[in-house]
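J.: I'd like to go over a predicted model; first the sequence, then the structure.
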Amino acid sequence: MTVQRRVSLGLDIGGTNIDVALVDADDGSVSYYGKFSRHTYTVAEALKIEPVRRYVESARRVMLSTSRVLNTFLETKLPSTSLVLAPGPGLPPPRSLAEECIVIEGYVDPRGIVLEDVDVKEIVRALERKAMESIAIVTKFSIRNPILEQRILEAACRVMPRERIAVSHKIPFLDYRRRAATTVLTAKLKLVLHDLMRELGSWLKKLYLIKGDGGAQPLELAVENAALALGSSQASIVIGVQAVLGSVTGVIVDVGGTTIDVVPIASGESQLTTLHFRDADTYIVVPRFESIVAGGDCSIAVVDGRGRVVPRRAGVPAAFGGEQATVTDALNYALELSIGDHVRSRRVIRELARKHGVDPRDLAQGVVEDVVSKVVELVRKTGCCGPIIAAGYLGKHVAPLIAKECGVGCIVPEHYHVLNAIGAAATSFSLEVGIYYDGVDGKAVFTPSGRVIEAKKRFIDKGDILEMAREELIGIARRLDAEDLVGDIEVVHYDSFTVVKERVPQGMVAHCIIRAKPKAMIRVRR
């Protein structure tokens, strides 16, 4: 009898390379890995190359991490946004979160009761007048009752494609200012994931996206909270190190084509930090990291007679057929490496040196020293005194130099050059699920699904509330064919109170949020 082995396919889409890793979930072996230059292949083309195509077609799931969302956030002009806001009574509305803020009438009270409906026709007219490129929809207590946001969404879809519209009731937390900031960012970034969905259309049902907390969600679900994918690549590298090295403490130095990322970890885990947007907190968490534009594809120049890295991507290094000298070419020359066409690297370095009247070895060494000094500064900024952990296709060559300057050890893990893809393959399902239970009104509302059921008990134990939330989370994972990816479940928030009328308790109201905690589900065999 043949036993079918469980394999997980990880895919990391960076600015320069597409990394693929096939990991056996049963014995932890990495049975295949590959790296494809985005200068040569689109993502769809890379996935059609054998044996990758065969693995993708046979895989149950394809786990994807990407730096596209973060790069778009950092490097491009984001689409303009109309924030349609129904704040109700209370504090002034956060108008500064978007280019235009349309404050409308309409109110759901703290217990989810609609006290004032929205005017759909007026919303349509207001949106047509503003002519923004995306729309964010936020009502104050939408997680208690999403009906007003759903009506506003119907109106917004008359003037804007659905893929450019974000709603806040998919986020299970109550603070509507933080939900508003998160929703505006999602509206601005949704198109990045929709473009990726179009590019990978034939495999869409299998695709899971790694979020900034390190966990995975089906891409079709994750796109509704696209901003949560900020930090996807940094999170997957942490899970990759966790899968390969276990509970290690140190500083990951991930040397990519465009950037070098520095990520401190303790006992295999990163410190998650909350992203701020336009002076407001969001519900977006990303690993704490520092980054510098000094990767292998970056330009180099001669400044005051010394080689220096230019914080700008030049394109293809000369070692891989490009015309300009880059950091990769300087590494080839200074460290006497054989990356790509190292003869061509040496030629462009000599030509650049001749043009400026300097020694080519001094030029190349100057570039390397400049990169190392900049990264050392970032490492010291983290305050972590552990070893340097090499990652990325140039990590093996750069990390030891950084470790020497910092006076610490250096770890070059097996598969260091595809750790992002391994992390994607090894991670767990991640989802936050909320339940608002109102024993007085006799209803329970779940987020992010928006499902409403009858609350049969006026008073209910905390344990029963937590079990309802857990069953909802497991049910969502089961419907998404991801139940086997659910790891530890933790309680993120719980509060409750008793409604009293004329000194007589009427029932209990409770709000609970739980989370499937991200972690490495596979330990890679050394």
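T.: Here it is on my side, so go on.
J.: contacts, neighbours, all on C-alpha from now
T.: Will do.
J.: hang on, isn't residue 140 packed against residue 179?
T.: No. If you go by C-alpha atoms under 8 Å, residue 140 and residue 179 don't touch, sitting 9.0 Å apart.
J.: ranges for the strands of the stretch 51-200 of the chain?
T.: Per DSSP state E, counting those that start in this stretch, the stretch 51-200 of the chain carries strands over the ranges 62-66, 81-86, 100-103, 107-108, 114-116, 134-139, 165-167.
J.: show me where the stretch 301-450 of the chain has helices.
T.: In the stretch 301-450 of the chain, the helices defined using DSSP state H, counting those that start in this stretch lie at 327-334, 342-356, 360-382, 395-406, 419-426.
J.: quick one: the longest one to helix 342-356, angle?
T.: Right, the one you point to is helix 360-382. 100 degrees (axes from the mean of the first three to the mean of the last three C-alpha atoms, to 10 degrees).
J.: can you check the fourth one too?
T.: Between helix 395-406 and helix 342-356, the angle formed by their directions is 50 degrees, by the same axes, to 10 degrees.
J.: before we move on, what about the last one?
T.: Relative orientation of helix 419-426 versus helix 342-356 (the same axes, to 10 degrees): 130 degrees.
J.: okay, pairing it with this:
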Amino acid sequence: MFIGIDVGGTNTDIAIIKDNEIKTIKIPNEEGFEGAFRRIPAEDIEKSRIAVSTSLPLNLLLSRSEQYPTLSIVVPGPGLNYEKFGKVVRGFVNHRGDVVEDIDEREIEEILKSSEYDNIAISSKFSVRNASIENKIFEIARKYCDERSIALSHYGGGMIFPYRINTAIINAKIIKTVYELTDTIKSLVGDFFYYKGDGGIIPYQIALRNPSELYNSSPAAVAVGAYFLTKERKALVIDIGGTTTDFVLIEDGLPKIVENIEFFGRKTLIRCVDSFSIPFGGDSAVENGKLKPGRIGKPIAFGGENFTLTDALNLEDSEIGDYRKSIEYAESHGIDSRAIDSFVEMIAKSIESMEAERIILTGYLSRYLAKRISRASKVSVIVPDHSESVNAVGVAVSRISLTMYVRYDTESGKAIYNGVVESCPFKLGSLPSDEEMMAYAEQKLIDVIKEQGYDVDEKVNVIYFNSYSVVRGGIKRGKIADIVVQIQPGISKELLW
């Protein structure tokens, strides 16, 4: 069995997939995870793979970043000036992963004592090839700061150092929130997966090291769920939520991905679906015939105090919720349904800008707006089954997806996996074939997932490979290979009906 949960800005959606049947549930966010799991039979929880998508940590960061000041400790070694990225300290790991200069512990202590901060980001230049310096600083820092508020850059992967520093800063600001969220979910269901912004799932333990991977997870889930339910390999997915409306492209059955997302004007290593949003949804208030951006409460039809887009649809026989209350309120306040036209016009303009030839419309209001949007945009619109909870379906059906950065150095006898140095699986000074090195890297990724207690039935792909022989005195002394292996995002094999 497969259970997917997506926490949006307004509602929490649940999808339960059992015996090739899909059941979906939508509840208000006020009920929390406790309310969500109360809706699922206990025996189903015990037998299911559970995955959770939530944008809450990143939303918190974007709305109140200044409340979470970060102490960024940077260990660049000789060369460029990195002072604009944080407190630069002594220490150096070279490109081969050798510690050339150790840290000065007293220097680190003084910075920790004299600085004001809520969280700490620690970034060493070549830590993806040897994270020992970052780990040493972590051990000192945890005496001054909750270790759940400290992020290490090597977990972000990637060799572009400025991007990795910026990613570590983002992680530092949200890591405590993700830990607290994890504790809540674990107390209810035990082990589970988090949903990533590129359309895959990862064990929660791995997400805690690099929580920025959760960014944009909801739009990714919508795209994967829309493909799963329609089998449309190329389309524009439009998800009408309570707070926003999201737009995501599907290309060849997968959401379009963008690399190196910017936060606060600085590029990071974060990769996620290429999406955009407009700040209007079903709970957007209507004032003087116009929609107001954002959300200020529930619609009148659902016990709220504000007339919304949802209520306006009830003026045109949609019968959503307690539709009579919407009509009564509109009549007593002289409100009409013009706001619907302006909303549909915004959608149509966005469709035109993206030159979409097929639309998959999702969200609670999709079936009420489909014909209007199709007429306005002159594009064919599909409303799939379970359209109101496509996001949760996408979370439920996605496969485990993980990326590993690997370096083998047979001259020095070292293997490095995401910054962790281990003994090389090849003999010292040997010259293994490229195929052998790739095979070991692929197996290592599988072993890491199995160490977390999960089986892997998906193919591991080599997405980058480069190798060369180390020659000294005219003799080949060993071989170095840099490899990036990945289980790519997609739909779990068990669910390819």
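T.: Sure, I can see it. Because the structure is a prediction, the values reported are computed rather than measured.
J.: how about the contacts made by the most centrally placed residue in the second structure?
T.: The centroid of the second structure falls nearest to residue 214 when counting by C-alpha atoms, centre = their mean (2.3 Å). Going by C-alpha atoms under 8 Å, 6 or more residues apart in numbering, residue 214 of the second structure touches 53, 54, 55, 194, 195, 196, 197, 207.
J.: ditto for residue 171 of the second structure
T.: Listed by C-alpha under 8 Å, 6+ apart, the contact set of residue 171 of the second structure reads 121, 151, 210, 211, 212.
J.: nearest to residue 185 of the second structure among those residues?
T.: residue 211 (15.4 Å; C-alpha to C-alpha).
J.: circling back to that earlier point, which one of the helices of the stretch 301-450 of the first structure lies closest to residue 149 of the first structure?
T.: Nearest of the helices of the stretch 301-450 of the first structure (C-alpha to C-alpha): helix 419-426, 33.5 Å.
J.: what does that closest one correspond to over in the second structure?
T.: Under TM-score structural alignment, helix 419-426 of the first structure corresponds to residues 390-397 of the second structure.
J.: contacts for that stretch, please.
T.: Contact with stretch 390-397 of the second structure is made by 2-6, 13-17, 24, 50-53, 195, 201, 218-226, 228, 362-363, 491-492, 495, as judged by C-alpha under 8 Å, 6+ apart.
J.: which residue lines up with residue 318 of the second structure in the first structure?
T.: By TM-score structural alignment, residue 318 of the second structure lines up with residue 337.
J.: do the same with residue 486 of the second structure
T.: Looks like residue 486 of the second structure aligns to residue 515 there (TM-score structural alignment).
J.: would you agree its match falls within a helix?
T.: No. Per DSSP: H, G, I helix; E, B strand; the rest coil, residue 515 of the first structure lies outside any helix segment and is strand.
J.: hmm, the match of residue 318 of the second structure is touching residue 330, no?
T.: No. Using C-alpha under 8 Å, residue 337 of the first structure makes no contact with residue 330, being 9.7 Å away.
J.: how about the helix ranked longest in the second structure: buried residues?
T.: Criterion DSSP state H: the longest helix present in the second structure is helix 161-189. Neighbour-count burial for helix 161-189 of the second structure flags 161-179, 182, 185 (criterion: 16 or more other C-alpha atoms under 10 Å).
J.: quick check: angle from it to strand 70-75?
T.: 130 degrees.
J.: superpose on the first structure and give me the mean offset of helix 161-189 of the second structure.
T.: Superposing on the first structure and averaging over aligned pairs (mean C-alpha distance after the TM-score superposition for the first structure), helix 161-189 of the second structure comes out at 1.9 Å.
J.: coming back round to it: average distance between the match of helix 419-426 of the first structure and the first structure?
T.: Relative to the first structure, stretch 390-397 of the second structure is 0.8 Å off (mean C-alpha distance after the TM-score superposition for the first structure).
J.: mind listing what's buried in that stretch?
T.: For stretch 390-397 of the second structure, by 16+ other C-alpha under 10 Å, it's 390, 391, 392, 393, 394, 395, 396, 397.
J.: residue 333 of the first structure - nearest residue in space that isn't next to it in sequence?
T.: residue 346 (5.7 Å; C-alpha to C-alpha, 6 or more residues apart in numbering).
J.: aligned to that neighbour, what sits in the second structure?
T.: Matched across to the second structure, residue 346 of the first structure falls on residue 327, judged by TM-score structural alignment.
J.: I appreciate the help and will end here.
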